[in-house]
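>>> just coords:
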């Protein structure tokens, strides 16, 4: 930057591009008017589509309350919609594979959060603050040789 600023009046005319470099997010929809995103958690991978609707959530062709019987998993899955205050505004269709039920619920939550930001980019700050856009990278530790499990040693025998 070769400009020199001598007074406060010159400050208004100075062009500083570093201040206005905030990223602009745009809506990303497919040809059917749906937003798509992929979510991951442990070994589970979820593909999530959202479209305007009555708030119906379908997981692998079933109602989500039938697929996730535990209320905790249902709550985890609905967290992004509740945080964004968009309950009963979007229909969610998810296909999930791999891992267990807890990992699958986390994967759908991650994918749903990303799909919401694709549909409504202005929701990104609220979802980011809630930590829903960050992929939980914790995975199961591998088993080591000479150990019963990842860290547990075999039982010691004195005799």
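Received the coordinates, thanks. These figures come from a predicted structure and were not determined experimentally. Numbering: from 1, shown residues only.
>>> from here on, contacts and neighbour counts on C-alpha atoms
Will do.
>>> pull the longest helix from this protein.
Across the chain, the helix with the greatest residue count (assigned by DSSP state H) is helix 101-119.
>>> and it, what does it pack onto?
strand 35-41, strand 44-52, helix 71-83, strand 90-97 (3 or more C-alpha pairs under 8 Å, 6 or more residues apart in numbering; DSSP states H and E).
>>> Determine which of those approaches residue 60 most closely.
Shortest distance between residue 60 and those, using C-alpha to C-alpha, is found for strand 90-97: 4.8 Å.
>>> Comparison target, given below:
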């Protein structure tokens, strides 16, 4: 607990999110923007609201997020991870529900690097027999 906020760090791909939650009216601020304005697609907003829907407290917490790196999908996943950790910091009983759905596990998948002689990581040039 930092001040009157509960804190959680979330990571996904190359994104890192620092999440601060406290009791409030349900406002979500991401990098000093409202969450609906921050994400251009609805899927990003849907992903970060998942832990709040699981414990049924959408309008119970004010959330402030600082997120760096990556793209929209990675940032949404990092924020979800951070919110889940902050909720566990707020109430230890939430850990059972959130860990069962995998929200407390860091998703370690990353983009595979491009290999020499290939177009992408695995896509090769078309084979010609003649």
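That came through fine. Fair warning: this is a prediction, and the values are worked out from it, not measured in the lab.
>>> Put one on top of the other, what's the TM-score?
Overlay of the two chains. TM-score (TM-score structural alignment, normalised by the length of the second structure): 0.94; 130 aligned residues with a C-alpha RMSD of 1.3 Å.
>>> can you tell me what part of the second structure the helix or strand that the longest helix of the first structure is followed by aligns to?
For helix 101-119 of the first structure, the following helix or strand on the C-terminal side (DSSP states H and E) is helix 124-130. On the second structure, the counterpart of helix 124-130 of the first structure by TM-score structural alignment is residues 95-101.
>>> list the buried ones in the matching stretch?
Neighbour counts over stretch 95-101 of the second structure (16 or more other C-alpha atoms under 10 Å) mark 95, 98 as buried.
>>> Next: stretch 42-55 of the second structure.
By 16+ other C-alpha under 10 Å, the buried positions in stretch 42-55 of the second structure come out as 44-45, 47-52.
>>> Give the aligned range of that stretch in the first structure.
Under TM-score structural alignment, stretch 42-55 of the second structure corresponds to residues 71-84 of the first structure.
>>> what's the spacing between the matching stretch and its chain's center?
Stretch 71-84 of the first structure has its C-alpha centroid displaced from the chain centroid by 12 Å (C-alpha atoms, centre = their mean, to the nearest Å).
>>> Now tell me what touches that stretch from outside.
64-65, 68, 87, 101-102, 105-106, 108-109, 112-113, 123, 126-127, 130, 132 (C-alpha atoms under 8 Å, 6 or more residues apart in numbering).
>>> just stretch 70-80 of the second structure next, same as before
10-19, 39, 44-45, 47-51, 65, 67-69, 103.
>>> Just the buried positions in it, please.
Of the residues in stretch 70-80 of the second structure, those buried (16+ other C-alpha under 10 Å) are 72-80.
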